[in-house]
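J.: below: sequence and its predicted model.
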Amino acid sequence: MKFTDGYWLMRPGCTARYAAEVADVRADEDRLTLYAPVKHVAHRGDTLNSPLLTVECWSPAEGVIGVRATHHAGSVRRGPEFALPGASAEPSGKVRRDGSVVELSSGELTLRVDTAAPWRLEFRSGDQVLTHAGERGTGFVTDAEGRHHMVGQLALGVGESVYGLGERFTPFVKNGQTVDIWQADGGTSSEQAYKNIPFHLTNRGYGVFVNHPGKVSYEVGSEAVGQVQFSVEDQSLEYFVVHGPTPKEILTRYTALTGRPALPPAWALGLWLTTSFTTEYDEATVNRFVGGMAERGIPLSVFHFDCFWMREYQWCDFDWDAETFPDPEGMLARLKEQGLRISAWINPYIAQKSPLFEEGMRNGYLLRRTDGSVWQWDLWQPGMALVDFTNPAARDWFTGRLRTLLDQGVDCFKTDFGERVPTDVVWHDGSDPERMHNYYTHLYNQAVFELLREVRGEGDALLFARSATAGGQQYPVHWGGDCESHFNAMAESLRGGLSLGLSGFGFWSHDIGGFEGTPTPTVFKRWVQFGLLSSHSRLHGSKSYRVPWDYGDEAVAVTREFTLLKHRLAPYLQRAAQQAHATGVPVMRAMVLEFPDDPAAAALDRQYLLGDDLLVAPVFTDDGTVEFYVPEGTWTNLLTGARLTGPRWVREQHGFHTLPLLARPDSVIPMAADDQRPVSPWAENVELRVHAFADGAERTVAIPRSDGPGEVARFRVRRDGERLRVSTDSEHAWQLRLGGPEGPLHLFPAGTTKAEIPFAD
């Protein structure tokens, strides 16, 4: 929110007060409290009739420093609050005082304050100043309507770029943007977002998490071009500065504080197919789709039933439409006999025609207005109401209906919606309506995920969620929402996914082919490539089907080839998933995350790293032309064997069966022998693809477990001159291929624990 009129003036009706200096400081062993008047105090009379801000500083975890600035401390805080599972009960900071200078240090991060100088909170790493809150960095503003806003500003350095703030489809680098952290169902072509996260990081070694679940308004190098400003309508503003210094270390610390993603089941890595949204379908349609995929040699892992598995006007009543699906248990059993998992669409709304509406209203399970009536409107579903997840009984009632579906054979849920949440309401637990607007989705997804974890087990719980807020990364997977079916929408979806990955979310997907409209065969085939080189892959549309044969024979071939490729990459992808689970580093990584010291990587948003070692540059053109950046070293196209040496920009033209899929220099990519399913005995006859190994290079490759964290085998690969040496603890036969798909292949029988082969680069 903008408060100023240019640099010198305030907007009409706005009055600002900023911390000017430190009048007093209370320094404990591990905590600072600063008392900051909003004007210079020259004599005792200046202490009268003027605000005094209380600024508390502490460390909830190593490498993280919290700041809470408060104007009036007597305001009622009704919640909700973000859970911080990584906040330590033991002090993580240490205070040191030297004359007028007082410092709070945690790990390599230090907050420095000179109490004898004008107001300045300086965040340092060693001798380097990362950022600071200066002249207008801490304060409050009252606007023309009398609303009270707490405001923070942190300085941007020359060339400093800002990333994150959730799944945003606007330009990838957020500098120059106004961003409101406010859940909305705005599609992928607007400034609104389904997943709003009050966390950003920069390319200068730190991130900032604003610990406020309600609306947070950001001016990112916009109102004040050298500052990131964030404000909340409240009497207090709390934020955490998170040190890296690398972007990966920032995400690791941030997700340790707010929660790491669960590890999705490996079966979810395969291809998902849906009924689409408003298309006509019944069991015969489903069988035609499933049978058609099998006939065309396209392995399918998950089948998803979208909204109309329930009767129209009755979403949600969680009962199958008996006319369309007369035998749901039998149908699901027949699908599962073919090796499929089942996903079902749900949302947290109860339409008036649903028999659950009267039951929910009678028992107080539905959100109410201030006059005690149930909140309703006709957008989306006629007369729909919201389940009040702050009521434990309502939560149990809602999840109880889902238990029935799990008993019938459903494996996971697409938790749609959760963004359009009103503020003129009263929550069961007394939560503040403004703060609950964003937080509602967290309670919704948490309730469904915890049910799945209880019923299906720790390693088998999985959502396909659209909305989220901070901490929502704990309940994967998330998908990108409603996009159009053209190349621009494909590119904006990727921007959103990369932005979400830099906001702490490890797993992300999107509707292959686009949701609204019908893609051209060219767009469909290019989106298939992109989708099957994402962490999770789902064919889904709105008014048209996404079965490949509707887009031509070549679309069938492309879908088959890239599905088989993803199955072969399953051990590599599962290892990346384990990393996301353990560290918070996403499977799909913006280039700046992997190459923070390369200036050319700072703004790249049309390519990404898939795991540690594969660079993907989707094609966004009709003629197959693609421009992409190759970082330093010699990179090998996994599909063609072609080599590219960077750093440099490259322009190539690709048919529909290839794209830039480049293996990193000195990388070893494990590929499963079985290309027909995502979960197989990955260590048996695993193929190790060795790429552009320099003399002296050494890599350790773990073959992960398919049923949880950990590994089943490990290979150590080292080049010594003209010899490549491999040692392993694997008990299985294995293979080693040098270079691309046509490179020399070496076979090793079971029990081979050491091998040495000639290396010809």
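T.: Received, thanks.
J.: going forward, measure contacts between C-alpha atoms and count neighbours the same way
T.: Will do.
J.: for the protein, longest strand please?
T.: The single longest strand within the chain, with elements called by DSSP state E, is strand 625-637.
J.: please compare the first structure with the one that follows:
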Amino acid sequence: MRFTDGYWQLLPGMTVLRPKVVEQVEVGDGRVRLHCPTGPLRHRGDTLNRPVVTVTLTSPAEGVLGVRIEHFTGLRPRHPEFELVTDPEVATSVEQDEQTLTFTSGPLSARVGLGGEWGMDFLADGRVLTSSTPRSIGLVTDGEGRHHVHEQLTIGVGEHLFGLGERFGPFVRNGQSVDTWNADGGTSSDQAYKNVPFYLSDRGYGVFVAHPERVGFEVGTEVVSRTQFSVEGQHLQYYVVAGPTPADVLRRYTRLTGRPAAVPDWSFGLWLSTSFTTEYDEATVTSFIDGMRERELPLSVFHFDCFWMRQFHWCDFVWDPATFPDPPGMLARLREKGLRVSAWINPYIAQRSELFAEGAENGYLLRTTEGDVWQWDMWQAGMGLVDFTNPDAVEWYTSKLKTLLDQGVDAFKTDFGERIPTEGVRWHDGSDPQRMHNWYAQLYNQAVHELLERQRGKDQAVLFARSATAGGQRFPVHWGGDCESTFVSMAESLRGGLSLGLSGFGYWSHDIGGFEGTPDPTVFKRWVAFGLLSSHSRLHGSSSYRVPWAFDEEAVDVTRRFTRLKMSLMPYLSRLAREAQTDGLPMMRAMVLQYPHDKAAVTVDTQYMLGDDVLVAPVFDADGWADYYLPAGTWTHLLTGEKRQGPGWHREQYGNDSLPVFVRPGAVLPRGAVLDRPDYDHVDGLTLEVRELADGEQAVVDVPTGEDAARWVLTRTGGALTVTARGTQQPWRVVVLGAGGEPVAEASATGAAATTLTWPPA
């Protein structure tokens, strides 16, 4: 929200109070409290009729500093609050003299001036990261008597800010006004399904505004040299998160807000959907699955979208008997074909559903302030909304899903959750309606994910969720929502996914080919390559099927090639998934995350790193032209073995069966022996592919094996490459690849062993 008219004047009707000086400091209980009058104190009379801003500094975890700005402190608490993982034993220190007070946690310090105007610098290793200036904090009252609190933190010269959730517009947030308010706006607007009040700087820090309600961000807009964030009310709570690198910031931020859960290996395979409004029954489903098998297209999951239920009955979780007369038998038959099954759901209960009356009678649906069930006709006629703040409603809702799990369903697509009313409603537990708007998605996805954990096991639980907020990364996977079937929308989807990854989410997917409309065959084939080099891969559309042969025979070949490629990469992808769980790093990484000091790389939003070793640049051009940037070193094309030198931009033309996908200099890529499914023993028959390893360099390859990991250490010394393995009993081999991708040297071993091969001469 904006409060000023230019730099000097306020908008009409606005009044603002700002801290002028620090009048008193209180230190104790691991916190510092600063009392800051809003005017100068020249004599005792100035303490009368003088509002005071209270600023409290805390540290919930090492390297994280909390700042709470308050006006009136007697208001009753509003909930829900974000669920933070704090460390009660975190070590902090306070240093104070006449001029400054410094509060430190780990590498991060807040330095407050005591001898003059208000000012607070955030420093790491003696370097100022960002600052709160004399005009940064404001207690604002607007013309209607509403109160707001804002903070403005400085933006340095050449600094770029990222994040704020899954946003589909310009990747760099500088110059944007963003309200964190979940909305069903598609991928072609400035609205977002997943709003996260956290931004990340390429200077090596992040800022998390701990308010589930609407937070207004003015990123270099209200004041071009500052990021302003504001909320309505009498207090503002935010946290500054230390680096020094963007990856370190994400590690700390996700330790605070929660790390992504593990997802099963089978979820990394190809998902095929019925699509949304298409006609289908078991015969249609079977024809799709058999068609995939006949064409040797590996398929792992089949997804039933909305119309598996009867029209006007969503959601009653009852299979439409006209099209699916024998659900348990059908699901058993799909399981016999080696498939997992996903079913579409949402948290809205149509009036014609038998569950509506049941939920209304028992208080399981959201009520109005007058005590009626809240209803409207959007989406489903007369629908109500499950009240997940009521534990009995959670039990009731998940009991219906348990029936589906007992029938043979494996996963749920938790659609919607954004259209949550804020006016004239009362939640069961008294939650503030403004705060519940975004938080609803968290409760919804948590209820379903925890059911899957109980029924299927923690390592087998997986969602396909659309809406989320901070902390939602704990309940993966999330997909990008409703995109159009165009190259432009494909690019905007990628921007959204990279932005979400910089907001703490480890996994992400999108509708291959686009959702709205039917893609041109070229768009489909290009999107297939992108989709199968993403964390999770799903063929899904709105009014048309997404089976590859519906486009042309080349689409079948392209789908086969990239599905098999992804299956072969599972030893590598499983390690990236483990890093998402343990470190909070996304599998699909914006260039800034891996190369924060490469000024040419940090703002690139048309490519990404799939983990730390593989660069992917989807093709967004009908004629196959691709522009991509390579950081320093000699990069090797994964499919052809061709070499390209960085740093620098390259422009090349690619056929539909290829794209710029390069292996990082010095990386050793582990490849699996199975090409038709993702859930196999990733170590058995493993091949270590060596492309570029300089004399004297060493590479380490880890492949998860249950709770542990097998490890290979490769060292090149002159003309010899020595490889040692531990943590495995399986056979494996190492291959040095030549300029055309062909093996030029190789050796084999079994289990924890060592082998040496001759490095081929230049």
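T.: Yep, that arrived. None of these values were measured; they are calculated from a predicted model.
J.: still on that earlier bit, quick one: average offset of the longest strand of the first structure versus the second structure, please.
T.: In the superposition against the second structure, strand 625-637 of the first structure averages 0.3 Å from its aligned positions (mean CA distance after the TM-score superposition for the first structure).
J.: now that strand: buried residues?
T.: 626-631, 633-637 (16 or more other CA atoms under 10 Å).
J.: pull up the aligned stretch in the second structure for it.
T.: Using TM-score structural alignment, strand 625-637 of the first structure corresponds to residues 625-637 of the second structure.
J.: can you find the partner of Thr414 of the second structure in the first structure?
T.: Using TM-score structural alignment, Thr414 of the second structure pairs with Thr415 in the first structure.
J.: look up how far Thr603 of the second structure lies from the residue nearest to the spatial centre of the second structure.
T.: Centroid-nearest residue in the second structure, with CA atoms, centre = their mean: Phe505, separated by 2.5 Å. Applying CA to CA, to the nearest Å, the value for Phe505 of the second structure to Thr603 of the second structure is 19 Å.
J.: with the second structure superposed, average distance for the top helix by length along the first structure?
T.: As assigned by DSSP state H, the longest helix anywhere in the first structure is helix 433-456. Here the mean offset of helix 433-456 of the first structure against the second structure after fitting is 0.4 Å, by mean CA distance after the TM-score superposition for the first structure.
J.: now for the following helix or strand past that helix, which elements pack on it?
T.: Using DSSP states H and E, the helix or strand that follows helix 433-456 of the first structure towards the C-terminus is strand 478-479. The contact analysis (3 or more CA pairs under 8 Å, 6 or more residues apart in numbering; DSSP states H and E) places strand 478-479 of the first structure against strand 508-509.
J.: show me what the strand it packs on is packed up against.
T.: Counting by 3+ CA pairs under 8 Å, 6+ apart, strand 508-509 of the first structure packs on strand 478-479, helix 487-501.
J.: between the ones you listed, which gets nearest to Leu130 of the first structure?
T.: Closest approach to Leu130 of the first structure among these (CA to CA): helix 487-501, 21.7 Å.
J.: what are the ranges of the helices in the first structure?
T.: Counting by DSSP H, the helices of the first structure are 247-258, 283-295, 328-337, 355-363, 392-408, 433-456, 487-501, 521-531, 553-568, 570-583, 591-594.
J.: of those, which is nearest Leu745 of the first structure?
T.: So among these, helix 553-568 is nearest, using CA to CA, at 16.1 Å.
J.: one step back: which residues does the closest residue to the match of Thr414 of the second structure other than its chain neighbours contact?
T.: Spatial nearest neighbour of Thr415 of the first structure, chain neighbours left out: Ala465 (4.8 Å); criterion: CA to CA, 6 or more residues apart in numbering. With contacts defined as CA atoms under 8 Å, 6 or more residues apart in numbering, Ala465 of the first structure is in contact with 414-416, 445, 476-479.
J.: columns neighbour count and distance to Thr423 of the first structure on top of the residues you listed, output as a markdown table?
T.: Shown next, in a markdown table, are the contacts of Ala465 of the first structure (neighbours: other CA atoms under 10 Å; distance: CA to CA, whole Å):
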| residue | neighbour count | distance to Thr423 of the first structure |
| --- | --- | --- |
| Lys414 | 24 | 25 |
| Thr415 | 22 | 22 |
| Asp416 | 23 | 20 |
| Asn445 | 28 | 20 |
| Pro476 | 22 | 27 |
| Val477 | 26 | 28 |
| His478 | 28 | 25 |
| Trp479 | 27 | 26 |
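J.: what is the nearest of the residues you listed to Glu337 of the first structure?
T.: Once CA to CA is applied, the member of those that ends up nearest Glu337 of the first structure is Lys414, at 21.9 Å.
J.: residue contacts, the closest one?
T.: Taking CA under 8 Å, 6+ apart as the test, what Lys414 of the first structure contacts is 343-346, 463-465.
J.: between those residues, which is closest to Val113 of the first structure?
T.: Ala465 (43.1 Å).
J.: residue in the first structure paired with Thr221 of the second structure?
T.: By TM-score structural alignment, Thr221 of the second structure lines up with Ser222.
J.: correct me if wrong: that match contacts Asn175.
T.: Yes. The criterion here is CA atoms under 8 Å, and Ser222 of the first structure meets it with Asn175 at 7.1 Å.
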